[in-house]
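# take a look and give me a structure for this.
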Amino acid sequence: MEKYISNIENPKVSIAPMVDKTHRHFRYFSRIMDKDMLLYTEMITAQAIIYGDLEKVLFFREEEGKVALQIAASNPEDAFKAVKLAENFNYSEINLNCGCPSDRVSGNLMGAALMSSKELVYEILCAMKEATNKPVTIKHRIGIDGTGIITDKKSKVIMEGYEDLLDFLGTISKAKPDRYTIHARTAILKGLSPKENRDIPPLDYNMVYRLKKEFDYLNIEINGGFKTLEQIKEGLKHVDAVMIGRAAYEDAYLLANLYKLDSNSENISPLSRGEIIRKYIPYVEEELENGSNVHSLVFPLQSLFHGQRGNGQYKQLLSSSAIKKETVLDTLNKIFEIMPEDVLWK
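Now for the predicted structure:
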């Protein structure tokens, strides 16, 4: 394993890149609740950057803080061009996706399918490092099961078990990525949907923890199934950072409590849900004037009262059918009327 000591800033928690979820409105809303976590863009293909409208594809607001750009690429040339074009935007780091199991991605020689060619991943990472002085990181699975991108389409590629993971890392580590974010599940490239790939393959945290223990100089972040502060705290005992995924939009207020991960948090109080909404409303107003989609703006709010009294009425108020551009600001202000005071402001 190539020994490389990275100087990258390493927040304890990041929010995973999620298509149709971690858009810039979601990131702005999340940043209201926590100033330290690392946020990610949705996965963006290199081709979309090379041939797309850069302002539309890559724009993000300074208030979003530390944001990593995640790209999907199938060759070093496209990866280099995309990262070069992204240099004009103030992303804190650039991440290569080697974990997405979607047919739409793996069928186009990107995502988790890349893991079947460790040499190609190495070449792409090298091209990215050549294109930027920013940290370059990688997100991948502990293994894959399916058709590889270099093999004959009828050939079966199975990469599973600790030794196969070491073999993969032994090659890509020569490119000296600054962080390895490892989803602790094997990706099943044929036969399971992306949604099923988030649940059916069993989690194997111990494989990731063993890797960090045996190669303590590697900067390792773990991903997969972390939904509570207690789970995150346990993960941080073994690795450098924890990436959370669905919990960020299924129980949004979790983000307001991440400060409790610090040992000196006794005298800190989280923002109340009411304060969070008040801070978000001016942003919604401004973005509506700029023509942003009203449903995308409201999406981050959906789970803010998860598990609290009045959540059913709150969800009904923000239901897709009830949200209109002309009335959404009145709707958001109505939250302060319908929700119990102790739930809003505690």
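
# use CA for all of it now, contacts and neighbours both
Fine.

# quick one: neighbours of residue 307, just the number.
When neighbours are counted by other C-alpha atoms under 10 Å, residue 307 registers 10.

# hang on, residue 13 packs against residue 241?
Yes - contact criterion C-alpha atoms under 8 Å: residue 13 and residue 241 qualify, at 5.7 Å.

# enumerate every residue touching residue 66.
36, 37, 38, 39, 91, 92 (C-alpha atoms under 8 Å, 6 or more residues apart in numbering).

# which residues do residue 13 and residue 241 both contact?
Common neighbours of residue 13 and residue 241 (C-alpha under 8 Å, 6+ apart) do not exist.

# next secondary structure element downstream of the helix or strand containing residue 14?
Assigned by DSSP states H and E, residue 14 belongs to strand 13-15. From strand 13-15 onward toward the C-terminus, using DSSP H and E, the following helix or strand is helix 24-33.

# so what touches the helix or strand just after that next one?
The helix or strand immediately downstream of helix 24-33 is strand 39-40, counting by DSSP H and E. Strand 39-40 has contacts (C-alpha under 8 Å, 6+ apart) with 14, 15, 16, 17, 22, 27, 66, 67, 68, 69, 70.

# next, the second sequence, to be compared with the first:
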Amino acid sequence: MKAENTSKTSASRAYRLSIAPMMDWTDRHCRFFHRLISQHALLYTEMVTAPALVRGGAVHLLDYNPEEHPVALQLGGSDPGELAKAARLGAQAGYDEINLNCGCPSDRVQSGTFGAVLMKSPQLVVDCVRAMQDATQTEITVKCRIGVDDQNPDEVLPEFLSMLGANNCNRIQIHARKAWLQGLSPKENRDIPPLEYDLIQRMRGLFPNLHLSVNGGIETLDQACDWLDRGLDGVMIGRGAYHRPWDILGAADERVFGTAPSGKTAESVALEMLPYIERHLTLGGKLHQVTRHMLGLFAGRPGARNWRRVLSEGASRAGAGPELVEEALLEIEQGRAA
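Sure thing, here's the model as predicted:
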């Protein structure tokens, strides 16, 4: 285990732009890849359930690459004592922030009485947050929806934010859609409920002392910068950043964090991944476990389709190695020359 990380500076700064926690997507390989593109954006783990850590002893789920910092752990759960123990484990592992999931609408999460269903029990959320705060000096944050089912977001969200703020939970990421726990699948919950951005903007004015980040439907870096210009403390991007990582993250450090241009290109990032891939294979990993996260690197560019084809078709073959990435890069080179 790594020593507990008690510095909040890097995570607080990185909060301006973050990549949303996404199940089956934002694993350690994805995060390492994203970190090569942006040095400053805040990265999140997939949701890790407190029962898996505390009862199941699955502490391997906390593994990450030191290069990923600033990186946050997202926990799922609804038992304050169990979440406190899980938060302590996350802090000992050195995560820069620990986030409580109050937004996931999946059936599996609902059956565990956590995720978006917690929007119905704000006092329980407060109890969980307090227990996690008492267990560690690492900052505890919450990711939520604007409400669930027949709740009125104009009433529910202000009360929810007020209760969190009154208990020193000052950083909240808000997915600007309701979650319908009955009748919509998790995928449909990401698209069908309307985005209520005006409500998020009102919350910014109503709670000036909270650090609020908007999530949901943000597809470009221009949109993210516009939200920041309008006074939001942070922007969290999910699928857009995953499917078009270079478009979102390639200029993020310069435009969002004010740093000098890195001089990197999408091609140079692909080459930087080769030593990481080699290490992963040496440890018994499979090529596709890494390259599946790289498919969108050249999205929208000539040769991108062939880049994806070469990696998708070849990465699962026996003996596939880093040379497949170099082969796929030739498709980009040829596309540029065409």
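
# mind checking the TM-score on these two?
The TM-score (TM-score structural alignment, normalised by the length of structure 2) is 0.91; 326 aligned residues with a C-alpha RMSD of 2.0 Å.

# related to what we said a few turns ago, the contacts of residue 66 of structure 1: which two are farthest apart?
Comparing all pairs in the contacts of residue 66 of structure 1 by C-alpha to C-alpha, the longest separation belongs to 36 and 91, at 14.9 Å.

# out of these two, which sits in the busier spot?
Between residue 36 of structure 1 and residue 91, residue 91 has the larger neighbour count (other C-alpha under 10 Å), namely 22 against 16.

# hang on, that one packs against residue 68?
Yes - Residue 91 of structure 1 is within contact range of residue 68, at 5.6 Å (criterion: C-alpha under 8 Å).

# sorry, back to before: so which elements touch the strand holding residue 14 of structure 1?
Under the contact definition 3 or more C-alpha pairs under 8 Å, 6 or more residues apart in numbering; DSSP states H and E, strand 13-15 of structure 1 sits against strand 39-40, strand 241-244.

# okay, the longest one sits on what stretch of structure 2?
Per TM-score structural alignment, the counterpart of strand 241-244 of structure 1 in structure 2 is residues 234-237.

# and the matching stretch, how far from the chain's centre?
On the basis of C-alpha atoms, centre = their mean, to the nearest Å, stretch 234-237 of structure 2 sits 9 Å off its chain's mean C-alpha point.

# give me the mean deviation of it from structure 1.
Mean deviation of stretch 234-237 of structure 2 relative to structure 1 after superposition (mean C-alpha distance after the TM-score superposition for structure 1): 0.2 Å.

# which residues are contacting that stretch?
15-20, 173, 211-219, 224, 227-228.

# switch to 6 Å and redo it
Under the criterion C-alpha atoms under 6 Å, 6 or more residues apart in numbering, residues 15, 16, 17, 18, 19, 20, 213, 214, 215, 224 lie in contact with stretch 234-237 of structure 2.

# equivalent analysis for stretch 217-230 of structure 2, please.
With contact meaning C-alpha under 6 Å, 6+ apart, stretch 217-230 of structure 2 is reached by 235, 240, 248.

# tell me the spacing between residue 229 of structure 2 and residue 64 of structure 2.
Distance of residue 229 of structure 2 to residue 64 of structure 2, given as C-alpha to C-alpha, to the nearest Å: 33 Å.

# same thing with residue 217 of structure 2?
Residue 217 of structure 2 is 28 Å from residue 64 of structure 2, by C-alpha to C-alpha.

# and what of residue 192 of structure 2?
Taking C-alpha to C-alpha, one finds residue 192 of structure 2 at 34 Å from residue 64 of structure 2.

# the more surrounded of the two?
residue 64 (19 against 14).

# show me what that one aligns to in structure 1.
That one, residue 64 of structure 2, aligns with residue 60 by TM-score structural alignment.
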